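After the sequence you'll find the predicted model.
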Amino acid sequence: MVLPPPVEVPTAKVHLDPDNFRKAYELDSLQASIQRYGILQPPGLWADAARDCYFAIWGNRRVLCAQKLGLKTIWARVFPGPLEDGQADIYQLIENLQRADLKPSEEAAGYKCLMERQGLNASKLASLLNVSNGTVTKKLALLKLTPALLARVDSRDLPETSGYELAALSPELQIHLAEQVKGPITRKQVRTMLGKPEPAETEDKQRSHAIRLASFPLSVHRGVTLAQLSEALDELKQQLQQAEQKGMDLPAFAKSLRRPSST
């Protein structure tokens, strides 16, 4: 659908959308911005000719700030009537998903709201929003958290990825685990509480890391011959053996290599 061009409308005639899934608005920073620069992105409205007023489709915060600031008019994209086929829901959700301050719980609620209104499953919603099916599924899982845990996800005290894992548990077990840590919870703590410790690196993986670490400088020394490299590696091996005898760890050994030679 092509968006209508912005037009100027009386601010007093604009009503907020009562069905917007965002129920709480932080207005201070936006209000200060509008007071200084004006409304840079026009909100979307639909015109109710019978009642001589407008209803917000997206941009509720901008409308509310304009009204609080006493602006007589605002520029908005006005549709001639209510949108059909759920277009209003789609516009509203996409507009909100693009906000930097959108909380994980609000994003999840937006997904659920659109699915229920449009009769969509997670796969169809993912296709509509051009995101992965896993993204939608994980976001919806957050709604299975207890209110207290969901609030901790919103406040960043609990990593969102950990919220996905806790959401699979019963509410009683969620509460029990959350009570074990009162402050911010790390993903490692959550996995430990769930009996899922972070997997340790295998010996082969550690050896692979060591080889990559040792071979990294070779690309910047193209003038070195293989014979010279072999001699240097033999010397490095001797230094490694001496470091092991002294009980040095890798960071300490690397630091010793950076020290200037005393000879």
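That came in fine, so what should we check first? Numbers count the residues shown, from 1 in each chain.

all contacts plus neighbour counts: C-alpha atoms, from now on.
Noted.

what about the helices in the protein?
Counting by DSSP state H, the segments of the chain that form helices are 28-37, 60-68, 87-97, 104-118, 122-129, 133-141, 147-154, 160-166, 171-179, 187-193, 203-215, 226-245, 250-258.

Now mean neighbour count and distance to residue 53 too, for those helices, in a markdown table please.
Shown next, in a markdown table, are those (neighbours: other CA atoms under 10 Å; distance: least, CA to CA, whole Å):
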| stretch | mean neighbour count | distance to residue 53 |
| --- | --- | --- |
| helix 28-37 | 13 | 23 |
| helix 60-68 | 20 | 13 |
| helix 87-97 | 18 | 17 |
| helix 104-118 | 19 | 25 |
| helix 122-129 | 15 | 31 |
| helix 133-141 | 17 | 35 |
| helix 147-154 | 18 | 35 |
| helix 160-166 | 20 | 41 |
| helix 171-179 | 14 | 45 |
| helix 187-193 | 15 | 50 |
| helix 203-215 | 11 | 66 |
| helix 226-245 | 12 | 80 |
| helix 250-258 | 11 | 69 |
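
Can you say which of those helices is nearest to residue 7?
Among the helices of the chain, helix 60-68 comes nearest to residue 7, with 14.1 Å by CA to CA.

Check the gap between residue 54 and residue 180 for me.
Distance of residue 54 to residue 180, computed by CA to CA, to the nearest Å: 51 Å.

Settle it for me: which of the two has more neighbours?
Using other CA atoms under 10 Å, the more surrounded residue of residue 54 and residue 180 is residue 54, with 26 against 11.

how about that one, what does it touch?
13, 14, 15, 45, 46, 47, 48 (CA atoms under 8 Å, 6 or more residues apart in numbering).

now residue 73
Neighbouring residues of residue 73 by CA under 8 Å, 6+ apart: 8, 9, 10, 11, 12.

picking up where we left off before, give me the buried entries from the contacts of residue 54.
14, 15, 45, 46, 47 (16 or more other CA atoms under 10 Å).

Second structure for comparison follows:
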Amino acid sequence: MTDAGRADAQREKVTDIPLSEISEFPDHPFKVNADEAMLEMAESIKQYGVLVPGLVRPKADGGYEMVAGHRRMKASELAGMETIPCIVRELDDDQATIIMVDSNLQREHISPSEKAFAYKMKLAAMNRQGQRTDLTSAQVGRKLKGSESREILAEQVGESRNQISRYIRLTELTPSILEMVDDKQIAFNPAVELSYLAEKEQQALFETMQSEDCTPSLAQAQRMKKLSQDGRLNVDVIFSILTEEKPNQKEKLTIKGERIDRFFPRDFTVKQKEDLIVQLLESWYRRRQRDQER
């Protein structure tokens, strides 16, 4: 065989593979939701097809496993397609994990939980695989220490080593609390502190947050972490911490507009309404003061 023939044989080809023969990547950390962007992608696929092929690897028991292209695969299903163009590549578990994470980290919107599990999966794969700087390096095949892998990962994704560790801590949260982090009901910094609570403590915390309609501040989360480490955190302590008044979260009085709009001229601005309410309250207060002095 000529050199050109060997190169052609080694060149990866794009193949149309039935969707029914492709399974998802195990423990895929990135959510594939049928949101507006997904529906737009499905509409585009209906018109123009899949422009960028997916990447799959063959499974030992037959069929294929999606490595990069989960959203394209879902959009193809929604578009009513039966096949999807893919590159088939032989990859071991660690190689496939690293490619899967890297291809998804390019997305514009990534939730904290997606980053957390993706960083954890890639870091574990890097530690198992070892990292080589070039093909002739004496370090080829050398296993990396955890700190070295974290340094390389931090550089690759543009985060600090400490931030990588903090994201990975989120994987210790229970699913219900982690969902609150993704929904921005709990801020990132308090969430990291809460990840040190035991599972039962987190469950008690979640139930208290639901019943009292509140979430912990960073200072409160840090106190709960310390009490947990000292073995002194329980349901009653969680309740007392969560229900204490926070300096920046004093109770506010809110009046719905529809309850008072009928009392004002239609052209009144919000500021004019507020000023008039304060004037009327001051008048009412002075009248009460006079009545009490009689």
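Sure thing, it's come through. Just so you know, these numbers come straight off a predicted model, no measurement behind them.

Can you calculate the TM-score here?
The TM-score (TM-score structural alignment, normalised by the length of the first structure) is 0.57; 190 aligned residues with a CA RMSD of 3.6 Å.

rewinding a little: can you say which of the contacts of residue 73 of the first structure are buried?
Buried subset of the contacts of residue 73 of the first structure (neighbour count, 16+ other CA under 10 Å): 9, 11, 12.

Identify the residue of the second structure aligned to the first one.
Just to be clear, that refers to residue 9 of the first structure. Residue pairing (TM-score structural alignment): residue 9 of the first structure is matched to residue 16 of the second structure.

For residue 76 of the first structure, which of the helices of the first structure is the nearest?
So among the helices of the first structure, helix 60-68 is nearest, using CA to CA, at 9.4 Å.

Which other helices and strands does that closest one contact?
Counting contacts by 3 or more CA pairs under 8 Å, 6 or more residues apart in numbering; DSSP states H and E, helix 60-68 of the first structure packs against helix 28-37.

how far apart are the helix it packs on and its match in the second structure?
Averaged over the aligned pairs, helix 28-37 of the first structure sits 2.9 Å from the second structure after superposition, using mean CA distance after the TM-score superposition for the first structure.

and that helix, how far out from the chain's middle?
Taking CA atoms, centre = their mean, to the nearest Å, the mean C-alpha location of helix 28-37 of the first structure is offset from the chain mean by 25 Å.

Looking at the contacts of residue 54 of the first structure, which are in strands?
Per DSSP state E, strands hold the following members of the contacts of residue 54 of the first structure: 14, 15, 45, 46, 47, 48.

can you redo those residues as a markdown table with distance to residue 131 of the first structure?
As requested, those are exported to a markdown table (distance: CA to CA, whole Å):
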| residue | distance to residue 131 of the first structure |
| --- | --- |
| 14 | 33 |
| 15 | 31 |
| 45 | 26 |
| 46 | 28 |
| 47 | 32 |
| 48 | 34 |
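
And those residues, which is closest to residue 76 of the first structure?
Nearest to residue 76 of the first structure out of those is residue 45 (CA to CA; 6.7 Å).

Can you tell me what that closest one aligns to in the second structure?
That one, residue 45 of the first structure, aligns with residue 56 by TM-score structural alignment.

and the closest residue to that match other than its chain neighbours, how many neighbours?
Excluding its sequence neighbours, the residue lying closest to residue 56 of the second structure (CA to CA, 6 or more residues apart in numbering) is residue 66, at 4.5 Å. Neighbourhood size, residue 66 of the second structure [other CA under 10 Å]: 23.

List the contacts of residue 66 of the second structure.
For residue 66 of the second structure, the contacting residues are 22, 23, 24, 25, 54, 55, 56, 57, by CA under 8 Å, 6+ apart.

measure it to residue 286 of the second structure for me?
Per CA to CA, residue 66 of the second structure is found 74 Å from residue 286 of the second structure.

do the same with residue 33 of the second structure
59 Å.

and what of residue 159 of the second structure?
Note on residue 159 of the second structure: its distance to residue 286 of the second structure, by CA to CA, is 59 Å.

quick one on the thing from earlier: which of the contacts of residue 73 of the first structure sits closest to residue 99 of the first structure?
Out of those, the member with the shortest distance to residue 99 of the first structure (by CA to CA) is residue 11, at 22.9 Å.

contacting residues for the residue nearest the centre of the second structure?
For the second structure, the residue nearest the mean C-alpha position is residue 111 (2.3 Å; CA atoms, centre = their mean). Contacts for residue 111 of the second structure (CA under 8 Å, 6+ apart) come out as residue 182.

per the alignment, it corresponds to what in the first structure?
By TM-score structural alignment, residue 111 of the second structure lines up with residue 103 in the first structure.

which position in the first structure aligns with residue 84 of the second structure?
Match for residue 84 of the second structure (TM-score structural alignment): residue 74.

whoops, I mixed them up, residue 240 of the second structure
With TM-score structural alignment as the criterion, residue 240 of the second structure matches nothing.

One more: residue 184 of the second structure?
Using TM-score structural alignment, the equivalent of residue 184 of the second structure in the first structure is residue 156.
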